[in-house]
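J.: Generate a structure from the sequence data that follows.
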Amino acid sequence: MRALKVLLVLVVVVGGLFVAADRVAVNLAEDKAAEKIRDSQGLAAAPEVSIKGFPFLTQVAGRNLDEVEAELGGVKADADGHTLRVDKLKAVFHDVKLSDDYSSIENAASATATATLSYADLTKASGANVQVTYGGTKGGQGQVKISPAIPLLSSLEVTGSVTAHGDTLRLRADSIPTMCRLLPGCADKIREQTDHEWKLDQLPANLKLDKVTAGPDGVAISATGTDVKLPG
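T.: Take a look at the predicted model:
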């Protein structure tokens, strides 16, 4: 009986040491991954990286991580001399494969990501004298309100939408007011201020935008992909 108690104590001690070593190893790996993402993306500070699953050491031995969560920072896109800034792209990578020498991550079998686009940033990216705000819902879908600056047409407002196409975000006016369609060139001038698209080429490879929802607090963006390459 005494021998059994000693054995149980040893098992508990060894198990505790293994857990401690495993947690130290995963923390070091998270810090290293965060540094690589910071350097590859040119971020001012290292993002938050969290490696899920236990034990971590056995995952490393198999060169495959169950799940990795990463705060990839902001994404920027330039169009017509204006920069669109998308805040805090957060991604979850599943079934992540490590390189043969364990020095880098090769790819993830699948990934999902979310981000938020503020109306202030959308306004700034749309050009001078244009304002973009929340426009309520129509048919259950969120809309945006776009206020272009057109001479002789004060307080002009049109409803529009923000949509996703691959790695591109598009802002479009849904229709042109009747009063403007009667004036030569007016519709074109409105479209110049209301219709824009921005290619988000800083997204991890094979991660594509699939849903955009306009709400009172901003535009929510989601993306999914398979065989996704992690930055860094």
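J.: Please make it C-alpha for all contacts and neighbour counts, starting now.
T.: OK.
J.: Mind listing what's buried along the longest strand along the chain?
T.: Looking across the chain with DSSP state E, the single longest strand is strand 82-98. Across strand 82-98, burial judged by 16 or more other C-alpha atoms under 10 Å covers 83-98.
J.: which other helices and strands contact that strand?
T.: strand 64-71, strand 75-79, strand 105-117, helix 119-125 (3 or more C-alpha pairs under 8 Å, 6 or more residues apart in numbering; DSSP states H and E).
J.: please give me the structure for this one as well, since I'd like to look at both together:
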Amino acid sequence: MRVARIVLIVVVVLGGLFVAADRITVSVAQHKAAERAQVTENLTERPKVTITGFPFLTQVVSGKLDDVKVSADGIAATDGSQSLRIDTFRADLYGVKLSNGFSHAVADSADGQAFITYADLSKAAPAGIKVSYAGASSSGTPRVRLTGSFLGAHLSVLSDVILKGDTIGLHAEGLPKELTALGLEGKVRAQIDFTRQVSHLPANLQLTSVTTTPDGMSVQVGGKGVVLAN
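T.: Next up, the predicted model:
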């Protein structure tokens, strides 16, 4: 009985040490992965990386992590001289293969969400254009309202939100007849129709769908072979 008690105590102690070592190791790995992700995506702030699943050490031995969660706030995405700030970003990366320590990590697949406020969309729009909520069209297409001025006249139009690859585009559904009648459609569209790239997100992560809300755009993202750190 005494021997069994001693064995039990030893098992509990070793188990506790294993758990402690496991948690310390995962903490170090998360920190290093976040640092590499910051460098890879050229971010001004370090994102938060959370490695789920237990034990972590057995996942490391296998060379693949089941699920890694990444989050970041206030991502400034640049497109030449234009900028589009991402207010919040959250993603789950599945089947993350590790190599070169923790400095290289590629996920089999990933999905998540990026949220962009209308204030940030307005800053990214052509000069003098304000972007605001407009709900969806009768066909369900997400859209926004663009307001501004053209040749001294007030302009207010509804624009469809179009995703393509890693870009967000706004295209006016229609223009005021008084402007199109004067043959000014091309000039007006040159001012209010625009496309911005959403960069500084993990490579191979594409924009898949968008929903407009009263506070901004909620953009779903997803992809395969998504690079967390390189």
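J.: out of the helices and strands packed on strand 82-98 of the first structure, nearest to residue 220 of the first structure?
T.: strand 105-117 (4.8 Å; C-alpha to C-alpha).
J.: re earlier: I'd like the helices and strands packed on strand 82-98 of the first structure as JSON lines, with distance to residue 53 of the first structure and mean neighbour count appended.
T.: Below are those laid out as JSON lines (distance: least, C-alpha to C-alpha, whole Å; neighbours: other C-alpha atoms under 10 Å):
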{"stretch": "strand 64-71", "distance to residue 53 of the first structure": "6", "mean neighbour count": "20"}
{"stretch": "strand 75-79", "distance to residue 53 of the first structure": "28", "mean neighbour count": "16"}
{"stretch": "strand 105-117", "distance to residue 53 of the first structure": "15", "mean neighbour count": "21"}
{"stretch": "helix 119-125", "distance to residue 53 of the first structure": "37", "mean neighbour count": "19"}
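J.: In TSV: the ones you listed, plus distance to residue 164 of the first structure.
T.: Shown next, in TSV, are those (distance: least, C-alpha to C-alpha, whole Å):
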stretch	distance to residue 164 of the first structure
strand 64-71	21
strand 75-79	14
strand 105-117	13
helix 119-125	14
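J.: Report the contact partners of residue 75 of the second structure.
T.: Contacts for residue 75 of the second structure (C-alpha atoms under 8 Å, 6 or more residues apart in numbering) come out as 43-44, 85-88, 200.
J.: do residue 20 of the first structure as well
T.: Per C-alpha under 8 Å, 6+ apart, neighbours of residue 20 of the first structure: none.
J.: swap in the one 3 residues further on?
T.: Contacts for residue 23 of the first structure were tallied using C-alpha under 8 Å, 6+ apart; they are residue 56.
J.: my read is it is in a helix, agree?
T.: Yes - under DSSP: H, G, I helix; E, B strand; the rest coil, residue 23 of the first structure sits within a helix.
J.: Just want the most central residue of the first structure.
T.: The centroid of the first structure falls nearest to residue 89 when counting by C-alpha atoms, centre = their mean (2.8 Å).
J.: I'd like the distance between that one and residue 104 of the first structure.
T.: According to C-alpha to C-alpha, to the nearest Å, residue 89 of the first structure and residue 104 of the first structure sit 21 Å apart.
J.: Check residue 159 of the first structure too.
T.: On the measure of C-alpha to C-alpha, residue 159 of the first structure and residue 104 of the first structure end up 46 Å apart.
J.: When those two are compared, which one has more neighbours?
T.: Shown here are residue 159 of the first structure and residue 104; by other C-alpha atoms under 10 Å, residue 159 has more neighbours (21 against 16).
J.: And that one? What does it align with in the second structure?
T.: Residue 159 of the first structure maps onto residue 158 in the second structure when the alignment is built from TM-score structural alignment.
J.: swap in residue 143 of the first structure?
T.: So, by TM-score structural alignment, residue 143 of the first structure is matched to residue 143.
J.: Any idea how many residues pack against its match?
T.: Residue 143 of the second structure has 26 nearby residues by other C-alpha under 10 Å.
J.: That one touches residue 163, doesn't it?
T.: No - using C-alpha atoms under 8 Å, residue 143 of the second structure is not in contact with residue 163, being 11.7 Å away.
J.: Out of the helices and strands packed on strand 82-98 of the first structure, the one nearest residue 186 of the first structure is which?
T.: The closest of these to residue 186 of the first structure is helix 119-125. By C-alpha to C-alpha, the value is 20.8 Å.
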